[in-house]
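Novice: Okay, structure incoming, though there's no sequence with it:
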């Protein structure tokens, strides 16, 4: 994947907005919030101004005009440049075509799971399970309401994607809880004994022959 001068997804959203028409940052922010884009792209006003400045420095956007409404301070309206249009198309095309490694907080927690006792992890996962279910139900209801109002599915596709990921996570969490509770999770006996005795597992207990994904196996 090509290394880009700007990689913040908020910059991508700004370029996409300016394809529609020139805007000032406040209008960009309010438009993204009206369209619930903050559900998919981290948005705050301070970072938005930083992104706009960076896009301008890299000649991806330019000042279109400066306007004043009544006694309000002047506002700078920005427009996308030809370089910005090219960057937008290339960037989006790359994101659609090439999967990338995303470091999620839940994956980080899973990688450090043995720090907590197995039964505690199972209880915490049960709490997570309830919250996942509630989130899925809420998203499903929102998508149904959008459909009832005649809104195109296209406008909610990112919510459907997020819900699909949550559904997959829920299935994973269900399986993991079951494996911890019934003792079928490979390595759970070593994990449990370590917390019961307060002794760290031996190198033999935690030795692995391969570290490549899909090739992990415990050494006998």
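Specialist: Yep, it's here. The model shown is predicted, which means the values in this text are computed figures rather than measured ones.
Novice: When you work out contacts or count neighbours from here on, use the C-alpha atoms and nothing else.
Specialist: Fine.
Novice: residue boundaries of the helices in the chain?
Specialist: Under the criterion DSSP state H, the chain contains helices at 9-20, 25-34, 45-57, 82-97, 105-111, 118-148, 157-182, 188-197.
Novice: Reformat those as JSON lines; add distance to residue 70 and mean neighbour count.
Specialist: Converted to JSON lines, the helices of the chain look like this (distance: least, Cα to Cα, whole Å; neighbours: other Cα atoms under 10 Å):
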{"stretch": "helix 9-20", "distance to residue 70": "25", "mean neighbour count": "18"}
{"stretch": "helix 25-34", "distance to residue 70": "16", "mean neighbour count": "15"}
{"stretch": "helix 45-57", "distance to residue 70": "22", "mean neighbour count": "15"}
{"stretch": "helix 82-97", "distance to residue 70": "32", "mean neighbour count": "14"}
{"stretch": "helix 105-111", "distance to residue 70": "46", "mean neighbour count": "10"}
{"stretch": "helix 118-148", "distance to residue 70": "37", "mean neighbour count": "15"}
{"stretch": "helix 157-182", "distance to residue 70": "38", "mean neighbour count": "15"}
{"stretch": "helix 188-197", "distance to residue 70": "67", "mean neighbour count": "15"}
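Novice: These: which one's closest to residue 71?
Specialist: Evaluated over the helices of the chain, closeness to residue 71 peaks at helix 25-34, with 16.2 Å, by Cα to Cα.
Novice: what about versus this one:
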């Protein structure tokens, strides 16, 4: 399979939004924020507009109209092209089916946890557990707010997934910190 012309995951988010209806970039950004997608996609105006330009350049989306509301500037509304819809579905199918190595920073750091020494390692894991608890609480609030406003659960399914992953990480961090503190996880002499 030839390399995909657009690989930015923000493009995936924008293409997904355009399945619902044509939108202008400002509306895309607002919708992503309303749905708490900031933990899934890096959303900033510059990269969003660059991504829209790239999608249009590759003919995955196209302008369908220009609108003006009140004194606001004109805004270009975009929609999928047939090619864009096909590419989006193929890309999505590939991402769901095939696990890829993502090289998370935390896993890299855990591989050298021993260098922190037992006390500092346990402290770091316990602090991470506190941060994870906050994120889990935030995800639960986001789910309740968004689904409570009538958005379909399917629009927030990745938040459910991330919440479950964070819970698993939280359990691991707490258990490992407890093993370090109790001495059940032996520490090598040379650390």
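Specialist: Now that the structure is in, tell me what you want to look at. Keep in mind that what you see is a predicted model, and the values were worked out from it rather than measured.
Novice: Overlay the chains and give the TM-score.
Specialist: The TM-score (TM-score structural alignment, normalised by the length of structure 2) is 0.85; 191 aligned residues with a Cα RMSD of 2.6 Å.
Novice: coming back round to it: would you mind giving the helices of structure 1 as a markdown table with distance to residue 67 of structure 1 added?
Specialist: As requested, those are exported to a markdown table (distance: least, Cα to Cα, whole Å):
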| stretch | distance to residue 67 of structure 1 |
| --- | --- |
| helix 9-20 | 17 |
| helix 25-34 | 12 |
| helix 45-57 | 17 |
| helix 82-97 | 23 |
| helix 105-111 | 43 |
| helix 118-148 | 36 |
| helix 157-182 | 34 |
| helix 188-197 | 64 |
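Novice: so which of these gets nearest residue 74 of structure 1?
Specialist: Judged by Cα to Cα, the one of the helices of structure 1 that comes nearest to residue 74 of structure 1 is helix 25-34, at 11.7 Å.
Novice: and the closest one, what does it pack onto?
Specialist: When contacts are defined as 3 or more Cα pairs under 8 Å, 6 or more residues apart in numbering; DSSP states H and E, helix 25-34 of structure 1 sits against helix 45-57.
Novice: So which elements touch the helix it packs on?
Specialist: Counting contacts by 3+ Cα pairs under 8 Å, 6+ apart, helix 45-57 of structure 1 packs against helix 9-20, helix 25-34, strand 61-67.
Novice: The second one vs structure 2, average distance?
Specialist: After superposition onto structure 2, the mean distance of helix 25-34 of structure 1 to its aligned counterpart is 1.3 Å, using mean Cα distance after the TM-score superposition for structure 1.
Novice: Just the residues contacting that helix, thanks.
Specialist: 14, 17, 38, 43, 45, 48-49, 52, 76-77 (Cα atoms under 8 Å, 6 or more residues apart in numbering).
Novice: can we see that at 7 Å?
Specialist: For helix 25-34 of structure 1, contacts defined as Cα atoms under 7 Å, 6 or more residues apart in numbering pick out 14, 38, 49.
Novice: how about the helices and strands packed on helix 45-57 of structure 1, which one is nearest residue 141 of structure 1?
Specialist: Smallest distance to residue 141 of structure 1 across the helices and strands packed on helix 45-57 of structure 1 (Cα to Cα): 18.9 Å, for helix 25-34.
Novice: Distance from the chain centre to the closest one, please.
Specialist: 20 Å (Cα atoms, centre = their mean, to the nearest Å).
Novice: quick one: it aligns where in structure 2?
Specialist: Under TM-score structural alignment, helix 25-34 of structure 1 corresponds to residues 25-34 of structure 2.
Novice: circling back to that earlier point, need the helices and strands packed on helix 45-57 of structure 1 in TSV with distance to residue 130 of structure 1, can you?
Specialist: Formatted as TSV, those follow (distance: least, Cα to Cα, whole Å):
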stretch	distance to residue 130 of structure 1
helix 9-20	30
helix 25-34	28
strand 61-67	45
